[in-house]
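Undergrad: When you get a sec, could you give me coordinates for this:
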Amino acid sequence: MPHPHAKRTGEPCWADLMTSDLPRAREFYTRLFGWTASDSGSEYGNYVTFRKGDADVAGMGAHEAGSELPDAWTTYLAVTDADAAVAAARAAGAEVLAEPMQVGTMGRMAILMDPTGAPVGVWQADEFTGFGAFGDAGTPVWHELNTRSYAAALDFYTRVFGWKPVVLSDTDDFRYSTIGPEDDMVAGVFDAAGHLPDSVSSHWQLYLGVPDVHATAATVTELGGTVIREPWTAEFGTFALVTDPTGALFVIGSVDEPPAAEKAGTEEDGTGEPDADLPIG
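TA: Prediction:
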């Protein structure tokens, strides 16, 4: 469906992958999701735009030769002034990984590391506003900040991006807030301090929709990716945590689940409550 919140300030408007193997990643994602891929040419560093039908759904670029950065997806938040957003973020304790830069006539971007250690992009739209579709198979369906410093993260994004978080749960076992209006939530913040392995830092996580999570997880393996967590069912659907062939992490989530009220008690433990050890979607 159309992505009505792509221009809502402070909310996710785009996601792209930085990869060490552009051809391999291109084949993986086009075959997994039925995407088509178009190369922007040398003027834009051969940046690839993925499309589902006629809708822009994600992007991809290549790491510079010799880069030691891991392959990873980045979520971008919409801003009206990238330079002002970066200044505010720096004042609020963020590290600037890439200073604001103009991307031709498309817009202006920057990359930050928030005070809790999670990289995140900012995008000031000119000609390009971001996602052309959201919430369907083959498109993004959710964005989630898994943070080791939950209160600090909420404070930072509220101050810099104008968030108005809505508390979903606030217990020591499961602390989570959502972003966006009640009828059009687009992102979540998970208190992952007690759940992330020591080797995993705070990070933004991209969820991509599929009609059948179990079948897609099997295809991930067939295409050279890895299933990190086998499919599980939670209050909001069925999910699997996977990587592409070079290790970039993302979540596949079902888009055909009935409303939560119709499927109470579908958790693996039979309680119907989200498993705090896993993203909830």
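Undergrad: all contacts plus neighbour counts: C-alpha atoms, from now on.
TA: Will do.
Undergrad: Need the residues that contact stretch 79-93.
TA: Residues outside stretch 79-93 that contact it (CA atoms under 8 Å, 6 or more residues apart in numbering) are 9-10, 95-96, 99-100, 108-110, 112, 114-115, 122-125, 156, 159-161.
Undergrad: so which helix or strand takes in Trp123?
TA: Trp123 belongs to strand 119-125 when assigned by DSSP states H and E.
Undergrad: What are the boundaries of the helices in the protein?
TA: 22-33, 82-91, 150-161, 213-222 (DSSP state H).
Undergrad: can you tell me which of the ones you listed comes nearest to Trp14?
TA: Closest to Trp14 of those is helix 82-91 (CA to CA; 14.5 Å).
Undergrad: So for that closest one, what gets flagged as buried?
TA: For helix 82-91, burial by neighbour count (16 or more other CA atoms under 10 Å) applies to Ala82, Asp83, Ala85, Val86, Ala88, Ala89, Arg90.
Undergrad: Second chain to compare with the first, below:
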Amino acid sequence: MSTNTLALPDVTASDQALRRFLHGLPGVDPVGLEARAASLGTRSIKTTAKAYAIDLAISMIDLTTLEGADTPGKVRSLAAKAMRPDPTDRDTPATAAVCVYPDMVATAKETLKGSGVKVASVATAFPAGRAALDVKLADVRDAVAAGADEIDMVIDRGAFLAGKYLKVYDEIRAVKDASGSARLKVIFETGELSTYDNIRRASWLGMIAGADFIKTSTGKVAVNATPSNTLLMLEAVRDFRQQTGVQVGVKPAGGIRTTKDAIKFLVLVNETVGADWLDNHWFRFGASSLLNDLLMQRQKLATGRYSGPDYVTVD
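TA: As a prediction, the model looks like this:
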């Protein structure tokens, strides 16, 4: 199943209809959700499966630089690492994408040309999302015009928390239209949504509005991706596909730093939504520091020893 289109149009007829639908979703049992996430995190992964999981996780990374001090040279270096994460081992898979600010898209696109690695760009006044809609849409159009394959947008959390769900829906739809053929990842900033019920509502709101991916976080706040909030979003995409026939991807971002962490998330995917999502077209990690640990663990499996942090490049 490919690009999401507007689903359940009757629930978006008015603010009241959308509110009734979102508040009519089943409530989340926090204790049960966290217990299931913790239980799945204890699964033991043996050597052969671990090697497969490491390569899969590498292929799912959106290698990211989102700093005010970003330069074309830094972006070219990051793009080179995305294409060849381990220059000494050609069997190491490339990452899924390189994610940059809109003004760096052209540099990333030129460097990655012909590699198959996608260029993703944060837009819509990332990370706060506090800008007028026309400014946000101009941000998106600039990124797409420069060659972005994917757009990562942030929702207006203030509007969402104030219950202005139709405003958030309309904004996502407008960004979706401005994105053209680029796939749209909708970031909720789950650490600011306060409750699991809100995360479930945001997940459905994003999917109804046309998100190709739903994403936990910007990585710029204290609480980012967790096994529990990611499990909740995986359940949402599973239920959404059952109801609409449309498949939507999931991207946990921020705070995933070790191979052990990544494997826990892959177990969540396998046990919750199954093999259909175990592919970088449907699941991503927004976690640049994770790549170095994956490369060191991969080298250990191959040689029996750790190469140490000097073995990999520092981003």
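Undergrad: Now the TM-score, please.
TA: For this chain pair, the superposition-based TM-score is 0.30 by TM-score structural alignment, normalised by the length of structure 1; 154 aligned residues with a CA RMSD of 6.7 Å.
Undergrad: got JSON lines for the helices of structure 1, with distance to Leu249 of structure 1 too?
TA: Formatted as JSON lines, the helices of structure 1 follow (distance: least, CA to CA, whole Å):
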{"stretch": "helix 22-33", "distance to Leu249 of structure 1": "12"}
{"stretch": "helix 82-91", "distance to Leu249 of structure 1": "26"}
{"stretch": "helix 150-161", "distance to Leu249 of structure 1": "21"}
{"stretch": "helix 213-222", "distance to Leu249 of structure 1": "12"}
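Undergrad: I'd like to know which of those is closest to Asp16 of structure 1.
TA: helix 22-33 (11.9 Å).
Undergrad: Which strands or helices does the closest one pack on?
TA: strand 36-39, strand 55-62, helix 213-222 (3 or more CA pairs under 8 Å, 6 or more residues apart in numbering; DSSP states H and E).
Undergrad: Kindly compare burial across those and name the winner.
TA: A comparison of the helices and strands packed on helix 22-33 of structure 1 by mean neighbour count, using mean count of other CA atoms under 10 Å, puts strand 55-62 on top with a mean of 22.
Undergrad: outside of the strand holding Trp123 of structure 1, which residues touch it?
TA: So strand 119-125 of structure 1 is contacted by 13, 74-82, 85, 106-114, 203-204 (CA under 8 Å, 6+ apart).
Undergrad: tilt between it and helix 82-91?
TA: 150 degrees (axes from the mean of the first three to the mean of the last three CA atoms, to 10 degrees).
Undergrad: Which secondary structure state is assigned to Phe99 of structure 2?
TA: In this structure residue 99 of structure 2 is Cys, not Phe. Secondary structure for Cys99 of structure 2, judged by DSSP: H, G, I helix; E, B strand; the rest coil, is strand.
Undergrad: Quick check: it vs Ile187 of structure 2, distance?
TA: Between Cys99 of structure 2 and Ile187 of structure 2 the computed distance is 14 Å (CA to CA, to the nearest Å).
Undergrad: Met296 of structure 2 too?
TA: 30 Å.
Undergrad: neighbour-wise, which of the two wins?
TA: Ile187 (28 against 21; other CA atoms under 10 Å).
Undergrad: where along the stretch 151-300 of structure 2 do the strands fall?
TA: In order along the chain, the stretch 151-300 of structure 2 carries the following strands (DSSP state E, counting those that start in this stretch): 183-187, 213-215, 249-251.
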